[in-house]
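Provide a 3D model corresponding to the input given below.
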Amino acid sequence: MAHLHPEAVVLGVRQFGPDTPARSQIGNRLTSALFRAASHQKLRDTQTGLRAFSIYMLPWLVDIAGERYEYEMNMLFACGRAHIPLVQTPVHAVYLDARNSTSHFCTVRDSVRIAKTFLKFSISSLTGFAADYLAFLILIRLTAALPYHVLISNVAARVLSAALNYQMNRMLVFEGRKKASETLLPYAALALGILVGNSILLMLFTNTLGIPAAAAKPLTEVLLFLISLSVQSLVIFRSKKGEGPHV
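Here you go, the predicted model:
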């Protein structure tokens, strides 16, 4: 299969069935869901160690950060950013016992490593949300006498938190993959789109559904979280075409 796709990374995808240990099935489903949410790519087995690739990819592969299972997940993300196809081919897996005792996978430690990018984005988003929510609660009291004070407070709080969130995502989550001059305007466009959607949802929840503003705000943020993650990962901070290996 690999010789038919020299430009791709070929993944040996395990076929999960009744004999597959529960922790293998649960762990793989979780990481596959996280990978799909962050990259919009559907892989049936993100934890497979059976991977084939061209020798010309080696210099690029050794520069990918991480160790063990973290490296395996980072490799998949890196392929997506560098526009390298991921080809899936089914393989038969043999487990010696129901607990898969020969596996070196540590459920807690390695799950955290695998989900590191998603976790870093979550931390960044939670920090931005905390700043946004705190500013919103303060401003909504200060502007209570003004018409549309909920909308005004939401816009001002979003502008403040967006600046903080941009810097954290650029340097912490996506590790400075692109210069600020390349990402600032696209991020500003995303922030504006999120702000419009955020404000519409917030006004719908408060004015139409009668949900208190303090409760409607976090509900709105949760609904827009994955949209923001996907756009930043796939578009704004995505590596330029041609930054991957030359096959």
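
Please make it C-alpha for all contacts and neighbour counts, starting now.
Noted.

need the contact list for the closest residue to Met57 other than its chain neighbours.
Spatial nearest neighbour of Met57, excluding adjacent residues (Cα to Cα, 6 or more residues apart in numbering): Pro245 at 5.3 Å. Each residue near Pro245 by Cα atoms under 8 Å, 6 or more residues apart in numbering is listed here: 56-57, 59-60.

could you dump the residues you listed to a markdown table with secondary structure?
Formatted as a markdown table, those follow (DSSP: H, G, I helix; E, B strand; the rest coil):
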| residue | secondary structure |
| --- | --- |
| Tyr56 | helix |
| Met57 | helix |
| Pro59 | helix |
| Trp60 | helix |
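
Make a PyMOL selection of the buried ones in those.
The PyMOL command for the buried members of those (criterion: 16 or more other Cα atoms under 10 Å) is given here:
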select buried, resi 57
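
Which single one of the contacts of Pro245 is nearest to Leu43?
For these, the residue nearest Leu43 by Cα to Cα is Met57; the value is 20.8 Å.

now the helices for the chain?
For the chain, the helices defined by DSSP state H occupy 22-39, 58-61, 68-81, 107-114, 116-142, 149-168, 180-203, 213-231.

These: which one's closest to Ala52?
Closest approach to Ala52 among these is made by helix 58-61 (11.1 Å; Cα to Cα).

neighbouring contacts of that closest one?
Residues contacting helix 58-61 (Cα under 8 Å, 6+ apart): 75, 244-245.

Just list the residues touching Leu139, thanks.
Leu139 neighbours (Cα under 8 Å, 6+ apart): 153, 157.

10 Å - rerun?
Counting by Cα atoms under 10 Å, 6 or more residues apart in numbering, Leu139 makes contact with 133, 149-150, 152-154, 156-157.

before we go on, could you also do this sequence so I can check it against the first one:
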Amino acid sequence: MTVLIPSYEPDARLIGLIHQLIEVDTPHIVIVDDGSGDDYRSIFATAKQLGCTVLTHEHNMGKGRALKTGFQYIKKLGRRDGVICADSDGQHLPADIMRIADAVDKLPHHIVLGSRQFTGEVPLRSRFGNTATRKIYKFTTGSAIHDTQTGLRGFSNDMLDWLCSIPGDRFEYEMNMLLKARSAGYRLKEIPIETVYLEENKSSHFRPLADSIAVYLPILKFSGASLLSAAIDYGMLLLIHLLTTNLLLAVVGARVCSSLVNYTMNRRFVFTDEGQSQVRRSMPKYFALVLLILTLNYGLMYGLNEVAHIPLLISKLITEGVLFLFSYWTQRKFVYHETTNKKPADC
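Sure thing, here's the model as predicted:
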């Protein structure tokens, strides 16, 4: 296996981790010095003496960029074994790293996540951050992941092209990876690991405000596209109905406008790295679903507004509530379902 360790201003725990890995296995270890500076050269020199490959950024570029530098290097080597990413601060035990490596060998086309269980004494900021991100991720995607922020992740070698194509240079890169995995044809598998926090996690370089915004930005964009489309749908429905008093025309016109905006927003701002082949696969299914939902939407709206004489806005709210779960389930199951077709990309 290859162990990839992005590292910024490490301490002796990095050397300790290397010794422990060598004791349990003979992995190929690649370390990316993310602009740590002269004060840390001795640590990286020791890592080289222990047989590690050390790649260096002249300036700090962020964890995401460090990971992609490592992926690019491993890809050029032409190795065919799995790649395990681990942090340099002692949070990931060698036994857990080996368990992730074993899972990668058995689960092709999976991102294997070392899932911390957050038992015992966990720093408040770490517990709160992970809980918030987990709930927001589930609300946005409909998928439950226990540990969305884990740095212990495993990948099969054929995923390197895709990993290099994911946007993001800092901590948001790892969230983007989770958000884009399904559309790229990869599944997520969590393997429970030990939760290790040393010195209240003081060694973490996570910036609570700036990096939290960056991590949540992909989720906010994903949710924002849906909210904007919903607002357009409501606004166009009321406007067209006011001008024409024709319910069918209002429902169809509003849904056409909102669906075009939603699909375009997702393609351009949320899932910006999808290739043309992905568009060709998803677009017909997406608009076939739009047509089905449109038919159901009009039927319910007609029954509520025209037959039961319920005000238009209230009828719209009831209709959207009834169809929401069906629409969401259908999109996850048929429109953006997992596929093994992947488009290579350069780092």
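
Nearest to Ala8 of the first structure, out of the helices of the first structure?
Judging the helices of the first structure by Cα to Cα, what sits closest to Ala8 of the first structure is helix 68-81, at 8.7 Å.

which of the residues in the closest one are buried?
In helix 68-81 of the first structure, counting by 16+ other Cα under 10 Å, buried: 69-81.

Likewise for stretch 184-191 of the first structure?
Neighbour counts over stretch 184-191 of the first structure (16+ other Cα under 10 Å) mark 184, 186-187, 190-191 as buried.

Grab the most central residue of the first structure for me.
Ala38 (3.2 Å; Cα atoms, centre = their mean).

Against Leu119 of the first structure, how distant is that one?
11 Å (Cα to Cα, to the nearest Å).

swap in Leu160 of the first structure?
Applying Cα to Cα to Leu160 of the first structure and Leu119 of the first structure gives a distance of 22 Å.

next one: Gly49 of the first structure
For Gly49 of the first structure, the distance to Leu119 of the first structure (Cα to Cα) stands at 22 Å.

Same question for Ile55 of the first structure.
Distance from Ile55 of the first structure to Leu119 of the first structure, by Cα to Cα: 32 Å.

neighbour-wise, which of these two wins?
Set side by side, Ile55 of the first structure and Leu119 show more neighbours around Leu119, with 15 against 10, by other Cα atoms under 10 Å.

Residue in the second structure paired with that one?
In the second structure, the residue paired with Leu119 of the first structure is Leu220, using TM-score structural alignment.

what's the answer for Ser161 of the first structure, then?
By TM-score structural alignment, Ser161 of the first structure lines up with Ser258.

Could you do Ala52 of the first structure as well?
So Ala52 of the first structure corresponds to Gly154, using TM-score structural alignment.

and that match, how many neighbours?
A count of nearby residues for Gly154 of the second structure, using other Cα under 10 Å, gives 28.

dump the residue contacts of it.
Contact partners of Gly154 of the second structure, counting by Cα under 10 Å, 6+ apart, are 2-4, 82-86, 97, 99-105, 110-114, 189.

what's the span of stretch 21-32 of the second structure from first residue to last?
Span of stretch 21-32 of the second structure from end to end, Cα to Cα: 17 Å.

in the first structure, what residues pair with it?
Counting by TM-score structural alignment, stretch 21-32 of the second structure falls onto no part of the first structure.

And Val256 of the second structure, how close does it get to Asn266 of the second structure?
Distance from Val256 of the second structure to Asn266 of the second structure, counting by Cα to Cα: 16 Å.

cool, Asn130 of the second structure as well?
Here Asn130 of the second structure is placed at a distance of 26 Å from Asn266 of the second structure (Cα to Cα).

same question, Gly64 of the second structure
For Gly64 of the second structure, the distance to Asn266 of the second structure - Cα to Cα - is 22 Å.

between those two, which one's more packed in?
Per other Cα under 10 Å, whichever of Gly64 of the second structure and Asn266 has more neighbours is Gly64, with 20 against 17.

okay, and the helix or strand containing that one goes to which residues in the first structure?
Using DSSP states H and E, Gly64 of the second structure maps to helix 63-77. Using TM-score structural alignment, helix 63-77 of the second structure corresponds to no residues of the first structure.

and that helix, what other elements does it pack with?
Helices and strands touching helix 63-77 of the second structure, by 3 or more Cα pairs under 10 Å, 6 or more residues apart in numbering; DSSP states H and E, are strand 2-7, strand 28-34, strand 53-57, strand 83-85, helix 160-165, helix 172-184.

Any chance of a markdown table for these, columns distance to Glu274 of the second structure?
Formatted as a markdown table, these follow (distance: least, Cα to Cα, whole Å):
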| stretch | distance to Glu274 of the second structure |
| --- | --- |
| strand 2-7 | 26 |
| strand 28-34 | 28 |
| strand 53-57 | 28 |
| strand 83-85 | 23 |
| helix 160-165 | 10 |
| helix 172-184 | 8 |
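
Great, nothing more from me.
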